[in-house]
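Peer 1: predicted model and sequence below, questions to follow.
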Amino acid sequence: MTASLATRLAIPAVLGVLALSLSACGSDDDQGDQDKPSDAPTSDTGNTGDTGDTDDTDMGDTDTGDADAGDTEPAGDACAFASAEDLSAAAGQEIEAGAAGPELCFFTLVGPDTDITINYTKVQLDLTEYIDGTREACDDEATDVDAEGDTAFVCETYPGAIGYRFDDTDLLTVVVTADPNADAAGLESARELAARLVPVLQYQG
């Protein structure tokens, strides 16, 4: 066989081998593409875990109204034993009402530095012995006061004077507190004021 003939016979064989090789490569590439994991799209659910940005409910701004516990009735009207008007009329000087409770009332004599306190006590002891003991506790001799038949008297007690009115076992006292530096005249003035105020005291039991 001549060389030219051998060459012509070899060309188809080479072409066949090349075809088979290309076919095999294409098949491998396809298989490789199938074997690759698909890029699954990531699911974006948003920032659902962020609970810090919730609506702020401000419980501190709750409006409960402007209720002012200090807006109580004037003590002069609330005091169960005497009003500022009655005390002023008896004293001949202006007396202003202060705080008041069920058994205690505070007043102030306008002008001089004088506080007035009215107190209620229910006497639980023998009444006669209690009255006698109260008189003996005075800094000076007690002076009786006309109080519509009730036992009533005043006396000095530092620094001022105190008046007592017994309606059976219901006792009302009025304490007139003078300036601690008051002289004898000042104490006597406090005593006179207490004597004027005692008849005004009324127990409304």
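Peer 2: In hand now; what should we look at? Numbering: from 1, shown residues only.
Peer 1: C-alpha from now on. contacts and neighbour counts both.
Peer 2: Fine.
Peer 1: would you map the strands across the chain?
Peer 2: Residue ranges of the strands in the chain, as given by DSSP state E, are 95-100, 104-109, 114-122, 143-144, 151-157, 160-167, 170-177.
Peer 1: highest average neighbour count across these?
Peer 2: Most buried of these by mean neighbour count (mean count of other CA atoms under 10 Å) is strand 160-167; its value is a mean of 25.
Peer 1: now the helices for this structure?
Peer 2: Counting by DSSP state H, the chain forms helices over residues 3-35, 75-78, 84-91, 127-136, 184-197, given from the N-terminal end onward.
Peer 1: before we move on, back to that, how about JSON lines for the strands of the chain, with distance to residue 193 added?
Peer 2: Below are the strands of the chain laid out as JSON lines (distance: least, CA to CA, whole Å):
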{"stretch": "strand 95-100", "distance to residue 193": "11"}
{"stretch": "strand 104-109", "distance to residue 193": "10"}
{"stretch": "strand 114-122", "distance to residue 193": "10"}
{"stretch": "strand 143-144", "distance to residue 193": "13"}
{"stretch": "strand 151-157", "distance to residue 193": "10"}
{"stretch": "strand 160-167", "distance to residue 193": "8"}
{"stretch": "strand 170-177", "distance to residue 193": "7"}
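Peer 1: this is the other structure I want to compare:
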Amino acid sequence: MLVFAKENLVILAVPKTGTTAISAALAPRAAMVLRGPSSMKHAHMRRYHRFLRPFVENSIGHAPEIMAIVREPVDWLGSWYRYRSRAALHGHENSTANISFDAFVLEYCKGKPAPFATVGSQSKFVRRNDGEIGVDHLFRYEAQDEIAAFLEKRLNTRLDLAQKNVSPRMALTLSADVAARLREKHKDEFDIWQRAQS
């Protein structure tokens, strides 16, 4: 998470949406950078609202605008699946090395998924406790040009993003019946992506 006091902006770091690269590029300009642990780096809207907002608002004297990025849900899950297939996780309960992408997504659709498919929710990440979206500027991950243009204008800087924390490359396909189940069980994930700026 990044806080820009003068520019009146907080960037929430939704996992697997390229925010590590944004943080690497913009951290030197930020008034506050939360790098870790994960619960701080990836503080969701509810955690920000409850714990961090009072400190930020008292420090800069007003409520800053909030930005976040969300990714097309199948692509987002694919990134998690590939990330958890890396050799460093082999033998760990989070590893997807010996699991098909269909099996991973089906597990994600369960009420209490196994650890390897416990990856959270983009929709819940950007919502306050009352269920309302708490983000002022919500972008699609796929709209990299728009994200860069917004940040360059808002922060009055040139943004040069180098890829960071990249998942291993592999071709993934999701069967039609599993894709349909995902849309049925996680309609809110697709809805939040549709509402984001493209």
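Peer 2: Looks like it came in fine. All figures in this text were calculated on a predicted structure; none of them were measured in a lab.
Peer 1: tm score of chain vs chain?
Peer 2: Structural agreement between the overlaid chains, expressed as a TM-score with TM-score structural alignment, normalised by the length of structure 2, amounts to 0.21; 75 aligned residues with a CA RMSD of 5.7 Å.
Peer 1: hmm, back to that, ranking the helices of structure 1 by burial, who's on top?
Peer 2: Counting by mean count of other CA under 10 Å, helix 184-197 has the highest mean neighbour count of the helices of structure 1, with a mean of 20.
Peer 1: hang on, residue 178 of structure 2 packs against residue 105?
Peer 2: Yes: using CA atoms under 8 Å as the test, residue 178 of structure 2 is close enough to residue 105 to be in contact (7.3 Å).
Peer 1: who's more crowded, the two?
Peer 2: With neighbours defined as other CA atoms under 10 Å, residue 178 of structure 2 and residue 105 compare such that residue 105 has more, 21 against 16.
Peer 1: report the separation between that one and residue 183 of structure 2.
Peer 2: 11 Å (CA to CA, to the nearest Å).
Peer 1: cool, and residue 19 of structure 2?
Peer 2: As for residue 19 of structure 2, its distance to residue 183 of structure 2 is 25 Å (criterion: CA to CA).
Peer 1: who's more crowded, those two?
Peer 2: Neighbour comparison, residue 19 of structure 2 and residue 183: the larger count goes to residue 19, with 25 against 17 (by other CA under 10 Å).
Peer 1: just give me the neighbour total for residue 193 of structure 2.
Peer 2: A total of 21 residues lie near residue 193 of structure 2 under the criterion other CA under 10 Å.
Peer 1: that one is in contact with residue 70, isn't it?
Peer 2: Yes: look at residue 193 of structure 2 against residue 70 with CA under 8 Å: they come within range, at 6.1 Å.
Peer 1: give the residues shared as contacts by these two.
Peer 2: Common contacts of residue 193 of structure 2 and residue 70, defined by CA atoms under 8 Å, 6 or more residues apart in numbering, comprise residue 140.
Peer 1: and stretch 173-191 of structure 1, how far apart are its ends?
Peer 2: From start residue to end residue, stretch 173-191 of structure 1 stretches across 13 Å - CA to CA.
Peer 1: sorry, wrong one. I was asking about stretch 156-163 of structure 1.
Peer 2: End-to-end span of stretch 156-163 of structure 1 (CA to CA): 9 Å.
Peer 1: kindly report the same for stretch 177-184 of structure 1.
Peer 2: Counting by CA to CA, you get 14 Å between the two ends of stretch 177-184 of structure 1.
Peer 1: what helices or strands is the strand or helix carrying residue 53 of structure 2 leaning on?
Peer 2: Per DSSP states H and E: residue 53 of structure 2 is located in helix 53-60. Packing contacts for helix 53-60 of structure 2, counted by 3 or more CA pairs under 8 Å, 6 or more residues apart in numbering; DSSP states H and E, involve no helix or strand.
Peer 1: and the residue nearest to residue 108 of structure 1 when sequence neighbours are not counted, how far from residue 11 of structure 1?
Peer 2: For residue 108 of structure 1, the nearest residue in space outside its immediate sequence neighbours is residue 115; the separation is 4.7 Å by CA to CA, 6 or more residues apart in numbering. When distances are taken as CA to CA, residue 115 of structure 1 and residue 11 of structure 1 turn out to be 137 Å apart.
Peer 1: could you report the distance from the closest residue to residue 189 of structure 2 other than its chain neighbours to residue 177 of structure 2?
Peer 2: Nearest in space to residue 189 of structure 2, with sequence neighbours left out and distances taken as CA to CA, 6+ apart, is residue 123 at 5.3 Å. Residue 123 of structure 2 is 22 Å from residue 177 of structure 2, where distance means CA to CA.
Peer 1: in the helix holding residue 53 of structure 2, what counts as buried?
Peer 2: Under the neighbour-count criterion of 16 or more other CA atoms under 10 Å, helix 53-60 of structure 2 has 53, 56 buried.
Peer 1: that helix: what's the following helix or strand?
Peer 2: Beyond helix 53-60 of structure 2 in the direction of the C-terminus, DSSP H and E gives the next helix or strand as strand 65-70.
Peer 1: helices or strands up against that following strand?
Peer 2: In terms of contact count using 3+ CA pairs under 8 Å, 6+ apart, strand 65-70 of structure 2 is assigned the packing partners strand 9-11, strand 137-140.
Peer 1: closest one to residue 38 of structure 2 among those?
Peer 2: Evaluated with CA to CA, these place strand 9-11 nearest to residue 38 of structure 2, the distance being 15.0 Å.
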